[in-house]
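1. Curious how this folds, go ahead:
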Amino acid sequence: MRPSTQQRLHRGIAWIILAGWGAFTIFLVLWVIMASLKSTRSLFGKPFEFPSSPAFINYSKVWVTSHFGEYFLNSLLVVTASVIGLLAVALPAAYVLSRGKFRGRKALLNFFIFGMGIPIPLLFIPLVVMLSEIGLIDTLTGLTLVYLSVSLPFTIYVLQGFFSSLPTDLESAAVIDGCSDWQVFWHVMLPLATPGAATVAILNFVGLWNEYQISLVLISAQENRTLSLGIYSLITSMQYSGGNWPGLFAGVTIVMVPTILIYIFLSDRMISGITMGGVK
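-> This next block holds a predicted model:
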């Protein structure tokens, strides 16, 4: 059945909007990278020209002098540990909520859904008090636990929908063969859930990598700062150092590169995981 003229018009408008937005985004990313390779005078004098002699020293200064090397390692450690912990907790929990038959299952699932709607700023005071009581305030361990906690409702909700979309025939066959509930989950359902697990891992990694509010409240020591706090400290220092704009753009590029690479190389897997989880 051929699409009507109106459908083709709507599709064409949608493609134009998406193409325009994509081109604008690519332009901004390339301009930030280009600006990070200029001197301050060249940046303000000729903002849209390619640098004649790229100033890679801007990156070395930011990486060493502004401690972005330490911040990068902190972010990588905290975000990686948070994502691994999320998968370790959310995968079995989501499987039980999707397949288990027990009283209160629906209420428990609704409880996690409710947790997705709580504004993060409302948690600041309780988090500070709790972490201070257990001695984890201003530590990477405390920040990792908070990241894991606030990301858990969304992760369980997505994985529960994904597990619900998987066929039950393989489970039944495994039970008939004598597998326990844990063996069914580990050997049968978990391999099938790999696309969904990859999807939530990518989404959580990107979200936590760029997270700023929680780390600003919980982290104050310089040696524990993440990349987002490094950008903030760089902007603050510019008020007293004359404004190193190329250095700031170099820092922004360092923050952007990992997420851009993830989207470039893993976007197909993420999209397939989302679409598979939406099919019943």
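2. going forward, measure contacts and count neighbours with C-alpha atoms only.
-> Will do.
3. Could you look up the SS state of Ile264?
-> Three-state call for Ile264 (DSSP: H, G, I helix; E, B strand; the rest coil): helix.
4. excluding its backbone neighbours, what's nearest Ile219?
-> Counting by C-alpha to C-alpha, 6 or more residues apart in numbering, Asp138 is the residue found nearest to Ile219 once chain neighbours are left out, at 4.4 Å.
5. Let me know whether that neighbour touches Thr226 as I believe.
-> No - Asp138 lies out of contact with Thr226 (C-alpha atoms under 8 Å); the separation is 11.6 Å.
6. Here is the second sequence; please produce its structure so I can put it next to the first one:
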Amino acid sequence: MSTDTRAAITIDRRKGSGPTTRTTKSTGSDKVVGGISHVVLALWAIVVILPMLWTLLGSFKTTTEIFKSPFGLPADWNFNNYVSAWVDNNFGGMFVNTIIVVGCALILVMVLGAMCAYVLARFQIPGGRVVYYLMLAGLTFPPFLAIVPLFFILQSMQLLNTLPGLIITYVAFALPFTVFFLFSFFKSLPYEIQEAAYVDGASEWRTFFQVMLPMARPGMAAVAIMNFLGLWNQFILPISLNTNKDNYVLSQGMASYASSAGYALDFGQMFAAVMITIIPVLIVYVLFQRQLQGSVSQGTSK
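-> Just a heads-up that it's a prediction; the model follows:
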């Protein structure tokens, strides 16, 4: 170890001083890298936050006010645009459809994906590696290439233009990523705990749901965030497989509203509809992020 390295790290081993403490001193290069990182992160935050803030302010304005003073504060803070978007343009119904489709698909894909990843990672079964590689192959398959086959499959199952049809399709496309993500996570869990559960008389189902699955909470939370974002923002699948306006989800409803209004588009209502679409994503992300951080800290402390 060099002299500079020894000088940068000091360890307090005094008797009775409690746990060992480690103090590090930042070098000049560390400060430069840290400063550049903070500048880049600040610029990135501005790029993300400013458009969202501008959209939020625009949702309280009229179209005339938006063009007259695009960066100014609204003259009248009211929720007329939100009420009009929610009721008059049926974004309330599309919001409910989206909650149903994404919620059911997310629950199914998390349960099925966790069970599949657990079996493939923890048990030696015939053809297990083939199934795993087929799941990996599903990650390389672009969704738009499957639109035509999916159309005829759902039509033959009488699920075309229905919410259950969308749910099944969402689960099919999200399952490979979920299995791929959770496979290595279940693989890394200690086998001693699983064997201890068997010794205590736990069945395979009880071992999975009461022992192994709680230990996989960090991975489950992380993949749930990514699946939720992907399913909520899905566009190509509903726009191709769901042409019934009564079953529209928010992503295709936004596109339909913008294209049908043409030059007579009410930008205030449009911005309000955008906020209706993105606010649930922000709320769910914050909630899952807190759970993820708590789970990671618990896992590292054990």
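7. After superposing, what score do the chains get?
-> Here the superposed chains carry a TM-score of 0.93, computed using TM-score structural alignment, normalised by the length of structure 1; 277 aligned residues with a C-alpha RMSD of 2.0 Å.
8. quick one on the thing from earlier: with neighbour numbers in mind, choose between Asp138 and Thr226 of structure 1.
-> Neighbour totals were compared for Asp138 of structure 1 and Thr226, and Thr226 leads with 28 against 22 (other C-alpha atoms under 10 Å).
9. just checking, what residue in structure 2 corresponds to that one?
-> Following TM-score structural alignment, the counterpart assigned to Thr226 of structure 1 within structure 2 is Val249.
10. Name the helix or strand for the residue nearest to Ile219 of structure 1, please.
-> Using DSSP states H and E, Asp138 of structure 1 is not contained in any helix or strand.
11. and it, what is it in contact with?
-> Asp138 of structure 1 sits next to 218-221, 224 when contact means C-alpha atoms under 8 Å, 6 or more residues apart in numbering.
12. Repeat that for Tyr240 of structure 1.
-> Per C-alpha under 8 Å, 6+ apart, neighbours of Tyr240 of structure 1: none.
13. Could you check how far it is from Leu234 of structure 1?
-> Per C-alpha to C-alpha, to the nearest Å, Tyr240 of structure 1 is found 10 Å from Leu234 of structure 1.
14. what do you get for Gly196 of structure 1?
-> In terms of C-alpha to C-alpha, Gly196 of structure 1 sits 37 Å off from Leu234 of structure 1.
15. Give me the more crowded residue out of these two.
-> It is Gly196, of Gly196 of structure 1 and Leu234, that has more neighbours when counted by other C-alpha under 10 Å, with 28 against 21.
16. What residue in structure 2 is paired with that one?
-> By TM-score structural alignment, Gly196 of structure 1 lines up with Gly219.
17. if we can go back for a sec, can I assume the match of Thr226 of structure 1 is in contact with Phe95?
-> Yes - using C-alpha under 8 Å, Val249 of structure 2 is in contact with Phe95, at 6.6 Å.
18. what range in structure 1 does stretch 87-106 of structure 2 sit on?
-> The aligned range for stretch 87-106 of structure 2 is 64-83, by TM-score structural alignment.
19. What strand or helix carries the aligned partner of Leu134 of structure 2 in structure 1?
-> Applying TM-score structural alignment, one finds that Leu134 of structure 2 aligns to Phe111 in structure 1. Using DSSP H and E, Phe111 of structure 1 maps to helix 105-116.
20. which residues are in contact with that helix?
-> Under C-alpha under 8 Å, 6+ apart, the answer for helix 105-116 of structure 1 is 97, 153-154, 156-157.
21. Tell me the first helix or strand C-terminal of it.
-> helix 124-133.
22. Report the angle between the following helix or strand past that next one and helix 124-133.
-> Downstream of helix 124-133 of structure 1, the first helix or strand assigned by DSSP H and E is helix 140-165. Helix 140-165 of structure 1 runs at 120 degrees relative to helix 124-133, counting by axes from the mean of the first three to the mean of the last three C-alpha atoms, to 10 degrees.
23. Show where helix 140-165 of structure 1 falls in structure 2, residue numbers please.
-> Counting by TM-score structural alignment, helix 140-165 of structure 1 corresponds to 163-188 in structure 2.
24. Share the number of residues neighbouring Pro143 of structure 2, please.
-> For Pro143 of structure 2, using other C-alpha under 10 Å, the count is 13.
25. returning to that earlier point: need the max-distance pair from the contacts of helix 105-116 of structure 1.
-> Leu97 and Phe154 (13.7 Å; C-alpha to C-alpha).
26. Give me the more crowded residue out of the two.
-> Higher neighbour count among Leu97 of structure 1 and Phe154: Leu97, with 22 against 19, using other C-alpha under 10 Å.
27. so what corresponds to the more buried one in structure 2?
-> Checking TM-score structural alignment: Leu97 of structure 1 goes with Leu120.
28. Could you do Thr236 of structure 1 as well?
-> Aligned by TM-score structural alignment, Thr236 of structure 1 pairs with Ser259 of structure 2.
29. What about that match, how many residues nearby?
-> Neighbour count of Ser259 of structure 2, defined by other C-alpha under 10 Å: 11.
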